[in-house]
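K.L.:
fold the following for me, if possible:
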Amino acid sequence: MKGTSVPLGFLPKPLLISVEALLPSVKLDARFATSQKYLQIRDSIREIGLIEPLIGSAVIRKTSQHTVLDGHLRLQAMKDIGLVEVPCLVSTDDETFTYNNQISRLSTIQEHQMIRHAIERGISIAKLAKGLCVDVSHVKKKSTLLDGICKEVIELLKDRQFSTLVTPILRRMKPTRQLECVELMVAANSLTASYAQALCAATPTAMLIDGKPITKRQPLSQEQHARMENEMAGLQAQYKIAEQSHGEDVFNLMLARGYIVKLMDNPRVMKYMQSNYSEVLEEFSRIAEMTSIEA
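P.N.:
The predicted structure is shown next:
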């Protein structure tokens, strides 16, 4: 609607607020100080600085304090480090649901981009590893995650979480095959290294970068490899067909379930089924109890 402005949920810029003026809204677990998450946050702030500001409520006039809506571990870490002022986004609402439940977690590619940006700003890999409480090799893998990956694949994976072992396998394939494999993995919701390895093993030699299949097992004969390629091609075609009709199939199944539930609400039908088709009635009962297709 024209002329209607959406009010901001918080002040545009973070404010530096004294740690003494920040009032926690939850009590931390007694063992938080030894948790991996807390140690990672503390070391990251010490080495790199605070990345995500705290979220606080508008100032409470009686006490001149702000209630912490999100960031209790970060606040405690900064207290332990000895900081006296911390950056805080001041909310215009005092509810905590949005900040604690409507969270979009970083995707694997976003993590990669953050690490690359940090390295470009001059932060060493060793310092990043120390700040994130991870091994140096892990940071190196994250920093080179997308090397050799085509832009179409990056676009498909940009909002997803997946193993860092997936892209080295994709890197062995040519861009066209990379895209085919990732489309299958996304459709199956299985972005795992084992699935990528299976797709790589079934990839025609001409679609591999070096023209050689990568496998630690006994290499397949040409006949076996050709058979696997044909089977995989057929499977992919069947999967595409099933994907196209999946929504309609689910809708029809739910309609059928609704009809069965309605039948079972009829005492006369139930009596007849119990007398003549008890086995069918048992299956009907299972269908009626289903809450989803996966059940």
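
K.L.:
from now on I want contacts and neighbour counts done on CA atoms only, so please keep to that.
P.N.:
Fine.

K.L.:
which residue ranges of this protein form strands?
P.N.:
Along the chain, counting by DSSP state E, strands occupy 15-18, 22-24, 54-56, 66-70, 85-90.

K.L.:
TSV please, covering the ones you listed and showing mean neighbour count and distance to A129.
P.N.:
What follows is those, written out as TSV (neighbours: other Cα atoms under 10 Å; distance: least, Cα to Cα, whole Å):
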stretch	mean neighbour count	distance to A129
strand 15-18	16	28
strand 22-24	19	30
strand 54-56	25	23
strand 66-70	24	25
strand 85-90	22	24
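
K.L.:
for those, which one sits closest to L145?
P.N.:
L145 sits nearest to strand 54-56 of all the strands of the chain, at 29.7 Å, using Cα to Cα.

K.L.:
which strands or helices does the closest one pack on?
P.N.:
Here strand 54-56 touches strand 66-70, helix 72-81, strand 85-90, going by 3 or more Cα pairs under 8 Å, 6 or more residues apart in numbering; DSSP states H and E.

K.L.:
closest to A33 out of the strands of the chain?
P.N.:
Among the strands of the chain, the nearest to A33 by Cα to Cα is strand 22-24 (16.1 Å).

K.L.:
please name every helix or strand in contact with that closest one.
P.N.:
With 3+ Cα pairs under 8 Å, 6+ apart as the test, strand 22-24 has strand 66-70 packed against it.

K.L.:
distance from the strand it packs on to the middle of the chain?
P.N.:
Its chain's C-alpha centre and that of strand 66-70 lie 26 Å apart, by Cα atoms, centre = their mean, to the nearest Å.

K.L.:
so that strand versus strand 85-90, what angle?
P.N.:
80 degrees (axes from the mean of the first three to the mean of the last three Cα atoms, to 10 degrees).

K.L.:
could you also give me the structure for this next sequence, so I can compare it with the first?
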Amino acid sequence: MTRERRSKKLVQLGFESVSLKISISDIEPLRTVTPQTKKSVKYGQIVASIVEVGIIEPPVVVRKSGEGKSYQLLDGHVRIEILKERGETEVVCLIAKDDEAFTYNKRISRMATVQEHKMILTAIKNGVPEERLARALNVNISSIRNKRRLLDGICDEVVQLLQDRHVPLNTFTELKRLKPMRQIAVAENMISMNRYSMTYAKSLVAASPQHTLIKDQRKAMKGISPEQLEKMERESANLELEFKLIENEYGTDHLDLVLATGYLCRLLENARMVGHLAQFFPEILAEFQNITQTRTAQ
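P.N.:
Okay, the predicted model is just below:
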């Protein structure tokens, strides 16, 4: 079975086949959109986008068992909040079969660079002019065109690796200088270090062996001798090996931390539990809230 067929199979298993128009009053959010979030640039862009072209990506909900036509909101809290402020009463939603909001949010980040690229392509495919998209996202039209061509020259494996990451546009420009196998290695390196800046990507490209560069990039870099370049290549290869070794040990600890944080978030959704902790263990409650604050702010 091909990767594409496997992907389609997973989507069919993860969501109901038909989207539904649901009353917003029947949707229960799992978190509150804070005043700080509403002041952010990204929030303003989403508002402008909804006003200009409507909802492009439907919110994702899951049915609440035993409660008739009630739903919990898994993804799209900002979009739902904006619709409420605009006085909307209904919204078309995707219905997820997986009722674990924590697991779903761990898999998908709707605001990542690749996801934004796909949103723009979807809008253009649906007939939205580039000029209108630029107004909706409060950017100039050249930015829309750059984002539309974002993944030209990027191999599919790298798209999969970076699809949930916040990667600067210029970083993709650097990746395009590399052949596919080296693109994958550099992307894995950036993920291991959790660094996606253009400067970091540029340093990895500079340290790449000449045979891993695409043909028109095989030129000596200005100010760097062949000996220095060879040394950079060796050091880069050694660092990548060390990153892999560290990543193997880091993965288990990170998974434990993520699961614990998810459990605490679910725990603090229980009003009786929060009340008990506030009365008898206020210090512990404060620590729990500090631990979960970063995740609930996303």
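
K.L.:
just the TM-score for the two chains, thanks.
P.N.:
Remark: TM-score between the superposed chains equals 0.58 [TM-score structural alignment, normalised by the length of the first structure]; 228 aligned residues with a Cα RMSD of 4.5 Å.

K.L.:
if we can go back for a sec, out of the helices and strands packed on strand 54-56 of the first structure, which is closest to R42 of the first structure?
P.N.:
helix 72-81 (4.9 Å).

K.L.:
thinking again about what came up before, reformat the strands of the first structure as TSV; add distance to A77 of the first structure.
P.N.:
TSV is the format used below for those (distance: least, Cα to Cα, whole Å):
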stretch	distance to A77 of the first structure
strand 15-18	14
strand 22-24	13
strand 54-56	12
strand 66-70	14
strand 85-90	11
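
K.L.:
neighbours of V53 of the second structure, how many?
P.N.:
14 (other Cα atoms under 10 Å).

K.L.:
aligned partner of it in the first structure?
P.N.:
Using TM-score structural alignment, the partner of V53 of the second structure in the first structure is I48.

K.L.:
which residues does its match contact?
P.N.:
Shown in contact with I48 of the first structure (Cα atoms under 8 Å, 6 or more residues apart in numbering): L128, G131.

K.L.:
how near is it to V134 of the first structure?
P.N.:
14 Å (Cα to Cα, to the nearest Å).

K.L.:
swap in P219 of the first structure?
P.N.:
In this view, P219 of the first structure and V134 of the first structure are 36 Å apart by Cα to Cα.

K.L.:
hmm, L73 of the first structure is touching Y38, no?
P.N.:
Yes: using Cα atoms under 8 Å, L73 of the first structure makes contact with Y38 at a distance of 6.3 Å.

K.L.:
can you tell me the closest non-neighbouring residue to the counterpart of T167 of the first structure in the second structure?
P.N.:
Mapped onto the second structure by TM-score structural alignment, T167 of the first structure lines up with F172. The spatial neighbour of F172 of the second structure that comes closest, neighbours along the chain excluded (Cα to Cα, 6 or more residues apart in numbering), is L150 at 7.1 Å.

K.L.:
same thing with K176 of the second structure?
P.N.:
Per Cα to Cα, 6+ apart, closest to K176 of the second structure is G153, 5.6 Å.

K.L.:
aligned partner of the one you found in the first structure?
P.N.:
So G153 of the second structure corresponds to G148, using TM-score structural alignment.

K.L.:
run a quick neighbour tally on its match.
P.N.:
15.

K.L.:
roughly how far apart are it and V26 of the first structure?
P.N.:
46 Å.

K.L.:
one more: I17 of the first structure?
P.N.:
Where V26 of the first structure is concerned, I17 of the first structure sits at a distance of 19 Å (Cα to Cα).

K.L.:
do the same with V153 of the first structure
P.N.:
From V153 of the first structure over to V26 of the first structure (counting by Cα to Cα), the distance is 42 Å.

K.L.:
can you check E248 of the first structure too?
P.N.:
46 Å.

K.L.:
so for stretch 36-55 of the first structure, what gets flagged as buried?
P.N.:
Y38, L39, Q40, I41, R42, D43, S44, I45, L50, P53, L54, I55 (16 or more other Cα atoms under 10 Å).

K.L.:
and the residue nearest to the fourth one when sequence neighbours are not counted, what does it touch?
P.N.:
So the one you mean is I41 of the first structure. Once flanking residues are discounted, I41 of the first structure sits nearest to R74: 6.6 Å by Cα to Cα, 6+ apart. R74 of the first structure sits next to Y38, I41, R42, L54 when contact means Cα under 8 Å, 6+ apart.
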